[in-house]
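In: Sequence unavailable; structure follows:
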């Protein structure tokens, strides 16, 4: 277990590493020509130091809050560590945030300066700047912000920066991260340097062996999670602290991400289940186009059985894969499994997944295909992971055991409570909300869960999302939605039924998957309005619903559903930036469709 830090702040390792091993490759940076170039620990230190000087020259002082509104990119990491070097606090803002959301976060955090990625972001901030009297500076990355600040700080002595850095203590605030919030205004989680140091050092100490593709090779990861989210932020800090080569990718679309995975060739990745689903479904579609759907599906079954047998052996429940199963697994290695790994860059043998639940069968498939996915669970309020599956014994379908130094307690009503040095100190300017979740150092998460006999946690839903039918049956929608979404044609599923006679669902489809499905059946492309009335598509979705219903009682089952023409999007206010469903907003937007389910 990592010990709680006694001195210093997050930026210190940048300078320590550059002194210890100045030529070590610390980061990879993709140039405008598309070529990846190495950045040494000394080069990174020099960039952080130069930017820190520029921030001081522009009036940023110890304790000031500076917002960063950008996609995931190299400059964000430089800014983060430069701000921490001078004792300032970063306030991440999702690049897709609306003007009112931007206003609220910058106003509530009393931000004095803001970094944006491009002109559109600058215009968003500009549209509310008259209501932000404390905001004095606005820098734009695509307009040369880093060069501008570096030039401005050229005359400042190094020691001025280091005096600021040495004044940072573990209990200093490092960042204020606003929860994306499925309801109400976002709340600012105050996270200290100590919170993040304990969190990342614990993850490094316990999981460092899985950062490597094989023993002794260079550990590297490509960060494509949003840095505005606590998960992405934890990855950024852990990579720098853990001497893991870090690259940045701003787009999670497969068409953009997969080429960079191939070029950067990370040794492990950290992602949300959505990414693993996309990789799997892309491989399945490719096999179907090549007329090899049957063999691919057989390979999936073999991988799942192989991984399940290994899991049983790890827990003392069986002898492991049989000789026949090992032969079948070996047969599909070159034809299927190696190609799946190749799509992830070729070197990945381990991955971490968080943000939402992963289907057990999907996790078993990747394990059988040679990529162990360690699922974990955490919140912004816990500086990211609070539980994770251990390297030696992964139990698929669970979010693992408490990370070292963390305690998990299940309250009488099933709510998950957490305790540890990574738990935040409270919400900015909101003591009432803080008191509602923090009780004698324990965080009441609002999530429902259960611990098994080995201490593995399974998340079963959210307290606020429990549906109660008019017949009095309580239903947790998360499990049902996850099972329906496992179908390759389904993009999203929301279960409804509160104060209604039965459970029903609204379903959106994956457009790319549907186009492939139509082509393979030699059917003409359909407009979204026509697609939702297609009887063959309805039959496919019905199969997904029937499969999901097998896991619940009749009273909890989905009785009817409706396919929607368009997906739920963040732009329409129906998803949070971390892709969680905004249930009330969706039910309001689709009132007519929901009511039609009960006629």
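Out: That came in fine, so what should we check first? The model shown is predicted, which means the values in this text are computed figures rather than measured ones.
In: rest of the way, CA atoms for contacts and neighbours
Out: OK.
In: How far does stretch 326-337 sit from its chain's centre?
Out: Centre-to-centre, stretch 326-337 and its host chain are 31 Å apart (Cα atoms, centre = their mean, to the nearest Å).
In: structure B:
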């Protein structure tokens, strides 16, 4: 284990200790495309300190809120680290956010300056009329770029002030205000301290998530804490962060070229990879294993995943392919990661054990409760929600789960997702959806039935797999019949429909981290759902 600086501000100005080793790898010298280009730790340290000193020169004060409205990239991390060093707090904003969502986050957080990375994000901020200072992560987007900010920091007085501020930051100071992805309601700003985030990345280092000298591939949004703490781990350990395309068509070629050792991802990525290599039923099992290893560059030591359950057969397949997928659990209010698995300590289907410094337990109602170093201090401007989440010394997660005798946690669903039928039966949809989605033909399956007489299902199909099935509708019927045989009568699927489109971020039916926005799906397809309860649709025989 490396020495872990006491604050993220101290970490931000410590990069030079790793010398000429690559800190970041991206396409082109500016990260906007071209051949792969490395930024050494010495270069990164200079960039961060110049940018931080430039923020000081601009009048940014300790405690100020600075937003980053951009995709993951080297410049994102430089800005984030510079903000830490200046004693300010970062407010990440997903690049896919709507104008209304951006307006809410910037106003609620009290942001005074925003970094943007393209004309769309710049135009959204400008349209809000908030009068904020806007800085481009690349030249030419707006009047001033991050390079201009760094030039302001060349003055020795401002550099000295930056280093003094970084040294003065305490573990209890606010490092970031991170807004939840809002799957059920308006997003809430989670206030996280330096100690919260330091505790999380230190715990992940203890689990050997990334090792010194390795390369981690990052394509997840850094506005999500999972990707962000991965970058912090790498920066602490002297590993390389390679920014690869989030476009699925370019992502695999990128991975094949950089040959990463570690890849953090969300379950949807593994489902798509699994479906891709299984789309052709004539392909042999051994060919599928070899194809998977080759697509990922040939030297992946492990994946990390969280956010939703992964089918056991998918986990078993990746383990057999020699690229183990190790699951963890986290939430923004808990610093991003609470439990994790390790290559020498895992149980397939479990999300691992609590990180060092964390405690977990299950309440009498079956709810997962979290305590320890990563638990946030509260919601921005929302004392009522804070009081509801932090009770009796524990963070109430809203997740249902169980902990086995070895301390391994299994998540079984969300309290808010429980379906209560008109007959009063309580049904957890997640395990049923998990089984419905196991077939390569199924891209996503969603169970509905709250306040209805029985359960029905909505499906999206895998475009790569559909062409290999003569009658996809009949295949869906067989999937449902098989799953129904394992369920009690009151939770069996009676009717179903195939949706005309895949769920997506653009349609508002997926969050930026690929989680299903259940309420949005129910609203968007309300008429289609109603048809299933008006004796229109295709009934499935219940055994």
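Out: Thanks, I have it. Because the structure is predicted, anything quoted here is derived from the model rather than measured.
In: Is residue 109 of the first structure in contact with residue 428, as I believe?
Out: Yes - applying Cα atoms under 8 Å as the test, residue 109 of the first structure and residue 428 come out as touching, 7.5 Å apart.
In: For the two, indicate the residue with more neighbours.
Out: Shown here are residue 109 of the first structure and residue 428; by other Cα atoms under 10 Å, residue 109 has more neighbours (22 against 18).
In: residues contacting the more buried one?
Out: Contact partners of residue 109 of the first structure, counting by Cα atoms under 8 Å, 6 or more residues apart in numbering, are 65, 91, 176, 188, 428.
In: Next, show the common contact partners of residue 109 and residue 428 of the first structure.
Out: Contact with both residue 109 of the first structure and residue 428 is made by residues 176, 188, according to Cα under 8 Å, 6+ apart.
In: Which element, helix or strand, includes residue 449 of the first structure?
Out: strand 442-451 (DSSP states H and E).
In: so that strand corresponds to what in the second structure?
Out: Mapped onto the second structure using TM-score structural alignment, strand 442-451 of the first structure covers residues 394-403.
In: any residues touching the matching stretch, and which ones?
Out: Counting by Cα under 8 Å, 6+ apart, 331, 333-334, 361-362, 366-371, 375, 388-390, 409-416 sit against stretch 394-403 of the second structure.
In: again with stretch 267-285 of the second structure
Out: So stretch 267-285 of the second structure is in contact with 288, 291-292, 305-310, 314, 440-441, 443, 462, 464-465, 468, 514, going by Cα under 8 Å, 6+ apart.
In: Could you find the counterpart of residue 503 of the second structure in the first structure?
Out: So residue 503 of the second structure corresponds to residue 568, using TM-score structural alignment.
In: how much space between residue 245 of the first structure and residue 79 of the first structure?
Out: Distance, residue 245 of the first structure to residue 79 of the first structure, using Cα to Cα, to the nearest Å: 18 Å.
In: Oops, could you answer that again for residue 393 of the first structure instead?
Out: 38 Å.
In: For the contacts of residue 109 of the first structure, please prepare a markdown table with the additional fields distance to residue 404 of the first structure and secondary structure.
Out: Shown next, in a markdown table, are those (distance: Cα to Cα, whole Å; DSSP: H, G, I helix; E, B strand; the rest coil):
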| residue | distance to residue 404 of the first structure | secondary structure |
| --- | --- | --- |
| 65 | 31 | strand |
| 91 | 28 | strand |
| 176 | 25 | strand |
| 188 | 26 | strand |
| 428 | 28 | coil |
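In: Just give me the closest of those residues to residue 52 of the first structure.
Out: Checking the contacts of residue 109 of the first structure against residue 52 of the first structure by Cα to Cα gives residue 65 as the nearest, at 14.0 Å.
In: Tell me who's in contact with the closest one.
Out: Going by Cα under 8 Å, 6+ apart, residue 65 of the first structure touches 88, 89, 90, 91, 109, 110, 111, 112, 113.
In: What is the burial count for the equivalent of residue 231 of the second structure over in the first structure?
Out: Residue pairing (TM-score structural alignment): residue 231 of the second structure is matched to residue 236 of the first structure. For residue 236 of the first structure, the neighbour count with other Cα under 10 Å is 25.
In: What strand or helix carries residue 236 of the first structure?
Out: helix 230-241.
In: Where does the next helix-or-strand element following that helix end up in the second structure?
Out: Downstream of helix 230-241 of the first structure, the first helix or strand assigned by DSSP H and E is strand 245-248. Under the alignment (TM-score structural alignment), strand 245-248 of the first structure falls on residues 240-243 in the second structure.
In: In strands, which of the contacts of stretch 394-403 of the second structure appear?
Out: 361-362, 367-371, 390, 409-414 (DSSP state E).
In: Reformat these as TSV; add distance to residue 319 of the second structure and neighbour count.
Out: TSV is the format used below for these (distance: Cα to Cα, whole Å; neighbours: other Cα atoms under 10 Å):
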residue	distance to residue 319 of the second structure	neighbour count
361	29	18
362	29	17
367	30	21
368	28	24
369	30	22
370	29	25
371	31	20
390	38	20
409	20	26
410	19	22
411	21	20
412	22	18
413	25	19
414	27	17
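In: Just give me the match in the first structure for residue 378 of the second structure.
Out: Using TM-score structural alignment, residue 378 of the second structure pairs with residue 426 in the first structure.
In: Tally up the residues packed near that match, please.
Out: Neighbours of residue 426 of the first structure (other Cα under 10 Å): 21.
In: quick one: it from residue 433 of the first structure, how far?
Out: 8 Å.
In: now do residue 135 of the first structure
Out: 26 Å.
In: And for residue 590 of the first structure?
Out: Where residue 433 of the first structure is concerned, residue 590 of the first structure sits at a distance of 30 Å (Cα to Cα).
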